[in-house]
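Participant: Here is a sequence with its predicted model. Questions after.
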Amino acid sequence: MPEPAKKIAQTLGPGSLKFGKTGAETEFASKVTKATYDPGYSEAETTPMLDGSDFKPEGDWNGGKISGTFYQDFTLAGLEAWCFNHAGETMPFVFTPKTGQGNYKISGECVIKPVSIGGDPKKTNTADFEFSVLGKPRMEATA
């Protein structure tokens, strides 16, 4: 009897996206429709050496960005108001693409930016966010 096929891909979620210090963080997950961490890693250029070999220094972690889309609720407790009120602040973040044992979370620090507010009348509106990540974040196992 053949072995069952191994899972080669997973869906995003259920997961978590938190900003702020542990114990006082703001959870974005319940309103987020898209979440992405882009590492922003750039490779260094290769330099030819006198002996004919090539030297390639380690690349550069420019931090990257944590971005996504969330639903606006037009209240002072909404995420768009939270982004507006914390704009310019450096905050810790934890992005867990999929909860559960054997999966991972990415954590680091980012700079909060305000988002666009509004949209089409009589429609459910969303806002896109993009926060710059400072340095190289950590990737750790989830509990």
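Facilitator: Received it, and whenever you're ready, just let me know what you need. Numbering: from 1, shown residues only.
Participant: rest of the way, CA atoms for contacts and neighbours
Facilitator: Fine.
Participant: remind me, longest strand of the protein?
Facilitator: In terms of residue count, the longest strand belonging to the chain (DSSP state E) is strand 126-141.
Participant: Below is an additional structure, to be compared with the one above:
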Amino acid sequence: MAIKRPPVALGPGTLTFGTVSVDMLDISCQVTAAKVTFDSDKEDDLPTLCGGVLAGEKNYTAKLEASAAQDIEKDGLIDWTWKHKGQEMPVVFVPKNGEAAAINGIVVIDPVEFGGEVKKRNISEFEFDFVGMPVFTPDATADSTEYPPLPEP
């Protein structure tokens, strides 16, 4: 029997940068969207004399893309990213609290934009490049891999 996997709804979860001992920033309650994306760069294939082909190497890069409500607090999103621009910081992205799934890695902090429309809640969209590859820890609990049984008619 095939394993049935329920679709995932994002949240409530967490998105934190740094560590408790090194300038931690928790923007979980400001985040309106978050995802990890990948880009790839493939070298050209090389034809060989015998008629074969040596496949070009493929390299991957990853980034954290997010949208978050701006704040003007000391050590808040804007202040923290501006102070730590260019620094490598640990990141932990937990898409759903209570589940084991998480993404851990190191990102390079870029300053987040500030400002927007008058009399509107301003949202900053930003991307932070991962240093190397992030690590995905899947949720292997029974409730994450099967739908609950349907009620009998």
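Facilitator: The structure has been received and is ready for your questions. Source: prediction; values computed, not measured.
Participant: Do you know the score for how well these two fit?
Facilitator: Remark: TM-score between the superposed chains equals 0.80 [TM-score structural alignment, normalised by the length of the first structure]; 138 aligned residues with a C-alpha RMSD of 2.5 Å.
Participant: one step back: give the other helices and strands that the longest strand of the first structure contacts.
Facilitator: Applying 3 or more C-alpha pairs under 8 Å, 6 or more residues apart in numbering; DSSP states H and E, we find strand 126-141 of the first structure packed against strand 65-71, strand 104-111.
Participant: of all these, which lies closest to Asp38 of the first structure?
Facilitator: strand 65-71 (5.3 Å; C-alpha to C-alpha).
Participant: which residues of the second structure does the first helix or strand past that closest one going along the chain align to?
Facilitator: Toward the C-terminus, strand 65-71 of the first structure is succeeded by helix 79-85 as the next helix or strand (DSSP states H and E). Under TM-score structural alignment, the counterpart of helix 79-85 of the first structure in the second structure spans residues 77-83.
Participant: mean deviation (superposed) between the matching stretch and the first structure, please.
Facilitator: Compared with the first structure after fitting, stretch 77-83 of the second structure has a mean deviation of 1.1 Å; criterion: mean C-alpha distance after the TM-score superposition for the first structure.
Participant: Mind telling me what element the residue in the first structure sticking out farthest from the centre is part of?
Facilitator: Ranked by distance from the centre of the first structure (C-alpha atoms, centre = their mean), the top residue is Asp51, with 43.1 Å. In the assignment (DSSP H and E), Asp51 of the first structure maps to no helix and no strand.
Participant: ok, now Lys34 of the first structure?
Facilitator: Per DSSP H and E: strand 32-38 holds Lys34 of the first structure.
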